[in-house]
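dropping the sequence and predicted coords here.
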Amino acid sequence: MSVLKFIYKNLDKFKIKFIFVFFAGIFDGFVTFFVPVLLAEFTKSSFISSDFQNLIYLVSIFYLSSLFFQWVIRKWGEAIALQFGNYIRLKYFKALEKLPIKDLINHHSGYILSMINKVSDGLEPIIFDIFWTFSKSISQMIMFFYFTAKESVFIAVVNIVILIIFIVVGTILSRKMVPIANELNKKRASLLESYTDFMSNILTVKRLGIYSFVEDKLFHKTNDNYNQIKKLQSFHANRWFFLHTLFSFAFLATVGFLLFQISKGILSSSVLILFIAAYALIRGNVNRISESFKLLMEMKAYVNNLDKIIFSSKPVVENKEIKKWKEIKFNNVYFQYTGTEKKISISEFIIKKGEKVCIMGKSGEGKTTFLNLFMNFLKPDKGERLIDTWSYGKMNEKFFQNRIAMISQDTELFNISLRENITLGQKIEEKIILDIFSKLDLLAWVQNLEKGLETIVGEKGIKLSAGQKQRINLIRGILLNREIILLDEPTSHLDFVTEGKVIDFLRDYFSDKTVIIVSHREALKEICDRCYVMKDHSLVEIS
C-alpha cells in the first residue's frame, strides 16, 4: 500500500487524467463481466431466434464499449505510465539538488542512481497493472459476488470468506518478503556501485593491469546477489503456490456445489456458465496482482531507502533574500567530518564586497572544506557565519545559488557540446566566447576541432588534457557572471607560461568581482588584496 500511496502523492499534474483512466478501467471491468452474465441469462430458458438477435445486439454493445474503455487506457493510461517514471526522476533530481553535501558524500552516486532508476522504471509496470488489472478487478469482484448471491447466498458468502483469507494471508506473506527484498536491494545496489565505479574507471583498470582484482570483486558481489535472488524467488514461488492452492480450492468447491445444485434441478446450468466465465476473468487478474505483489515489495524497499537518503535532512526554510551586502564574516567556526579526528577551525575570516582574498596551504589542510562552508554546502558544528548582520541560517538559499559560482578543480564536464558546457543554457555571442578562449590560449585548439564549439566533450566525446579541462571549467564559471567567485586550485594543471596568461586574464576579469582563491601557487597572490593560510587545519590571516 505504501507504494500506491507514493504514486498517488506524486501524481501532481497527472492526477485528473489518472483518475479518469482508472474509472475507465472500472467501467471496462463492468462491461466485460456483463458478457457472460448475458449468456447466462439468455440460456436460462428456451432460446429462440428473437433472443438470438437481442443477445447479439447487447453483446456487441458491451463488447464495443469495452473496446472504447480499453482504447482510453491505451491512449492516456499507458502514456501516463511511460511519462510518470521520468517525472519522478526529475523530482528526485530536484530533491538531490537541495541535499547538503555532507549527506550526498555519505552515499555513492552510483548507488543513488541505481535506486532512482529502480523506482522510476518499476513504476511503469505498476501503473499498467493499476489501469489494466486492479481497476477491472474492483468492478468484476463486485459483479461476481452480486450475481453469485442472486443465485446462492451461501456460495457468495463462502467465496467472500475465502477472498478475505486470500487477502489476509497474502498481505502477511508479502510483509515477510519485505526484508528479503530489502536485502536483495542492498546487495544489488552494492554490485551496481562497484560495477559503475570500475566501468567509469575502466582506463585505470587497463593501465594498472588489475583485471583479476576487479573481476574477483565483481564475481563475489554477483554471487551474493544471485544467492539472494534465489532466496527471494523461492519465497515468492511458495507464496504463489499457497495462495493459488487456496484460490483453486474455492473454484473446485464452488463448481462442485453448483453441479450438485444443478443435478437436483435447483439451479440452471447457465449459472455454471456464468461462474466459470467469471472465474476465468478474475483468475487472470488475481495471477497478475499476485505477481505485482513481488514488485511492490521490492519497490517499497527502494522507495524507503531513497527516503532515508533524501528526506532525512531538515527541510530548507525559504527566508527572505537580501538584495545588497557589504561583507561576509566567519567567527569561531569549527567543523569536523564524521568518523575523523581532524577538526577545522576558523577563528576569524572577513571578505568585503569587491575584495580578492587568497587562501594558501598544503593539501589536506581543509581549504576546500572552507569553500564548502562558505557556499553553505556544509554546516559548521559551531560558530557564526554572517552576511552583514544576517546569519547564514536565516539566508535564502537563492543567495548562494544565484550570486556565487564555485569553480572546483575536480568538476567534470557534461556529455554535451563544448558550447553547451560553457554557456549552460545562456545565450552568449560566439565572438565573446572565442575572445575568452583566445585570452586563455585555447582558440587555436577550438578552431582545429572538426565541429568547433559544437564538438561533444565529456565521457563519450573528445578527450581533453587536464590543463584544457581546467581552463574550460574556468570559462564556464566566468560566463555565469556571478558577483562572488570561488576558485579551487584554478591553475594546478597548467605550466608557468599558460598560468601567467590565465592570471593576466583573471586580473582584468575580477576587477568588479568578490573573489576567494584557494591555491598553493604563489603567483596567484599577486592579484589578491589579502591572504590567509590554512595550517594545522586552522585558518589565519598573514601579511
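All right, it came through fine. Keep in mind the model is a prediction, meaning the values are calculated, not measured. Numbering: from 1, shown residues only.

for the rest of this, base every contact and every neighbour count on C-alpha atoms.
Fine.

okay, and residue 380 sits in which element?
Using DSSP states H and E, residue 380 is not contained in any helix or strand.

the protein: strands as residue ranges?
With DSSP state E as the criterion, the chain has strands at 327-336, 343-352, 356-360, 382-387, 390-391, 404-407, 484-488, 514-518, 530-535, 538-542.

residue 303: how many residues sit nearby?
For residue 303, the count of nearby residues is 18 (other C-alpha atoms under 10 Å).

am I right that it is in contact with residue 117?
No: Residue 303 lies out of contact with residue 117 (C-alpha atoms under 8 Å); the separation is 10.9 Å.

so which elements touch the lengthiest helix in the chain?
Across the chain, the helix with the greatest residue count (assigned by DSSP state H) is helix 211-263. Applying 3 or more C-alpha pairs under 8 Å, 6 or more residues apart in numbering; DSSP states H and E, we find helix 211-263 packed against helix 153-200, helix 269-310.

and here is the other one:
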Amino acid sequence: MKSFTTVIPFIKRHKWDYIIGIIFLLGVDLLQMIIPHLLGSVTDLFKSKDLTPKILLNYSLWIIGISLLVFAFRFIWRIKIMGMSRLLEKDLREDLFSKLLTLSPQYYHEHKTGDLMAHATNDINAIRMAAGPGIIMSIDASFLSITIILIMIFTINFKLTLFALLPLPVLALVVNRFGKIIHARFTKVQEAFASLTDKVQESISGIRVIKAFVQEKEEIENFRQENFRNFLANMNMIKIWGLFDPAVQFLAALSFTIALLYGGTQVIRGVISLGEFVAFTAYLGMLIWPMMAFGWVINIFQRGAASMERINVILNEVPEITDKFADPNITTIKGDIEIKNLTFSYKKDLPPVLKNINLKIPRGKTLAIIGKTGSGKSTLVNLIARLYTVPCDKIFIDGHDINEIPLKVLRENIGFVPQDNFIFSDTIANNIAFTKEEPLEKIQKFAEMADVHKDIVEFPQQYDTVVGERGVTLSGGQKQRIAIARALIKDPKILILDDSLSAVDTNTEERILNNLKEFMKDRTTIIVSHRISTIKNADEIIVLDEGEIVERGTHEELLNLKGLYYSIYEKQQLEEAIQKEG
C-alpha cells in the first residue's frame, strides 16, 4: 500500500531483525506441521494393533520436543518482530512530535489539539499493529496455507483437498469486499475519536470558565453528543466486523463439512486410511487459522493504512517558516531593527493586518507600541520573532534581511514574553530556566528583577514548587512575572514584552520597569501595552490604528498632538481618578 511508504526506511534499517523473526516464525509453522503427521501415524499403528508402549513413548517425546522448540522459536520471533513494531511506534511518535514543533503557530490555529492527540495515540497504535501483528499474520497465514495445502495434496489425497478447499474463492471475494468497507469506516472511527478527544481537552482546559458561567449541564450534553457520535462510528465498524468474522467461520465450517462427508466416504471405501483422514482433519483444522487470519490481516492493514494516511498528512506538511534563505555565516545579532514598507496579512484572501509600516529601532533604544485591540500590535512583534512568514526585504536586523538570519540565531537572541503566557506543569525554577540548566542564584536574580521572587519564597517549596497545568495554581500577575524572568535569563539582544504587565498593579509595574532600566541599556526593547504608564518613558512610541502607524513620538510629543494617544491618556487618567475616589 502506498500509505506505508513512510515506514519503508525503518524496515530497511532493521531488515535483519525482521528476517530473523520471519525465519523463526516459519520454523514454528514447519514444526507444528509435523504433529498431525505423527498423530496420523499413531492412529494407523493403533488400528493395526502394532502400537506398543515404547513406540507410544517415543512419539510422545517427539511431540514434547517439538513443543519445546515451538516455545523457544515463538519467543524469538515475538521479540524480533513485535519488538520492531514497538520501536517503530516510538520512532513514529518522535517523528510526529518533532514535525509538529517545526510547524508555525498558524498551523495550530487551523488544527484542533484533540485531532493532533488522536494522531499521536490511536493512529500510531494502528500503524504499530500493522507493522507487528499484521506482518506476522500475513506471513504466517500465507506460508501455512500454501504448505498445508501442498502436504494435503501430495501426502494424503488430491481430490479430498480439492473438494475441501472449494469455499476458498468465495473467501477471497468476501475479504476483498469487506476490506474496502473496513478502511472507510475505520477512518470515520479515528475522526470521531479525534473530535471526542478535542472536546475533552477543551473542556478541561476551560474548566474555570465553564464553572464561572454555570455551564456544566450544557457541556455534559455537548460531550454526550460527541461521545454518541464516537459510539455510532465504532458500532458501524463493529457491525461490519461482526458480519465479516462469522462469514469466514461459516466458510471454514463448510470446508470441514465437505471433508467429513467426502473424506469419510473415502475411508469407508479404503481409498485413504483412518490415520490419513485424522491427519487430514488436523491439517484442515490448522488451515482454519490462516483463513481467519486473512480476515484479521485485511482488517489490521486497512486500519493501519487509514491511520498512516492521516499521519502522512502531517509528516508531509511543509513548514511555512524555514531557513531556506538563511546565511550560515550569521552567528549572532546586535539588535538594530529596521522595518521598511511592511504590509502583512495572514492569508492572501484576507485583508492586511499591517499596512505600510516603517520603523527604525537602534540598538539600546526602547520602542513602545500602543493601540486599540485588533490594531496589529501583537502581529508586528510576532513578525520580528518570525513566528509568521515575513515577506522578503521588509524587516532587517543589523542590516540583514530577517529571512537571512538562521531561526536558531534569531530566536536565541530574542527574549519574548507573549500575551498568552504559557507556564509548564513543572517547578518554578525550571519554568524560569527553561532554555538551559541554570544555578539557583542566577534564577533568583532574574526573579527579583521581574519582581516575583518575594511571591515565590512564600510557597512551601519555594523555587521547587510544581505549578499546575498551564500555571493554574499561580495568579495572572505571577504567571506574567515568571514569563518575564524566563525571557530575561536568556540574556537576549532584543527584548519583546507583549502586554506583559497587564495583570500587575501600577506599583508592581513601576518596580519592574525600574529594575529593567539597567538591563535594557544595551538591548533593543519593544514594549506593547494598553497602559500609557507602562510606555511613557520609551524613546519612541508609535500608535497603531487598523494596522497603520497613525502617530509617533515621545510621550510629551504625542500629548501635544491632541490625537488618539491623547484621548487614550485622558481616558486612563479619568479611570484612575474614579478608582482613587472609589
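Looks like it arrived, so ask away. This is a predicted model, so every value here is computed, not measured.

circling back: among the helices and strands packed on helix 211-263 of the first structure, which is nearest residue 124 of the first structure?
Ranking these by proximity to residue 124 of the first structure (C-alpha to C-alpha) places helix 269-310 first, at 11.1 Å.

read off where stretch 220-235 of the first structure ends up in the second structure.
The aligned range for stretch 220-235 of the first structure in the second structure is 225-240, by TM-score structural alignment.

buried ones in the matching stretch?
Residues 226-227, 229-230, 233-234, 236-237 are the ones in stretch 225-240 of the second structure that count as buried (16 or more other C-alpha atoms under 10 Å).

so how far does it sit from its counterpart in the first structure?
Averaged over the aligned pairs, stretch 225-240 of the second structure sits 2.5 Å from the first structure after superposition, using mean C-alpha distance after the TM-score superposition for the first structure.

now the residue most central in space within the second structure, nearest residue through space, not along the chain?
Among the residues of the second structure, the one closest to the centroid is residue 120, at 3.6 Å (C-alpha atoms, centre = their mean). Nearest residue to residue 120 of the second structure in three dimensions, chain neighbours excluded: residue 93, at 6.1 Å (C-alpha to C-alpha, 6 or more residues apart in numbering).

returning to what we had before: pipe the strands of the first structure into TSV and attach distance to residue 311 of the first structure and mean neighbour count per row.
Shown next, in TSV, are the strands of the first structure (distance: least, C-alpha to C-alpha, whole Å; neighbours: other C-alpha atoms under 10 Å):
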stretch	distance to residue 311 of the first structure	mean neighbour count
strand 327-336	23	18
strand 343-352	27	18
strand 356-360	35	24
strand 382-387	23	18
strand 390-391	24	13
strand 404-407	25	21
strand 484-488	29	21
strand 514-518	32	24
strand 530-535	34	19
strand 538-542	33	16
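
mind putting the helices and strands packed on helix 211-263 of the first structure into CSV with distance to residue 140 of the first structure?
Shown next, in CSV, are those (distance: least, C-alpha to C-alpha, whole Å):
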stretch, distance to residue 140 of the first structure
helix 153-200, 13
helix 269-310, 7
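
out of these, which is closest to residue 57 of the first structure?
Here helix 269-310 is closest among these (C-alpha to C-alpha), at 18.9 Å.

show me what the closest one is packed up against.
helix 2-9, helix 15-42, helix 109-129, helix 135-151, helix 153-200, helix 211-263.

redo these as a markdown table? Include distance to residue 457 of the first structure.
Below are these laid out as a markdown table (distance: least, C-alpha to C-alpha, whole Å):
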| stretch | distance to residue 457 of the first structure |
| --- | --- |
| helix 2-9 | 37 |
| helix 15-42 | 39 |
| helix 109-129 | 21 |
| helix 135-151 | 48 |
| helix 153-200 | 15 |
| helix 211-263 | 28 |
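
burial of whatever residue of the second structure lines up with residue 431 of the first structure, as a residue count?
Residue 431 of the first structure maps onto residue 441 of the second structure when the alignment is built from TM-score structural alignment. Using other C-alpha under 10 Å, residue 441 of the second structure has 9 neighbouring residues.
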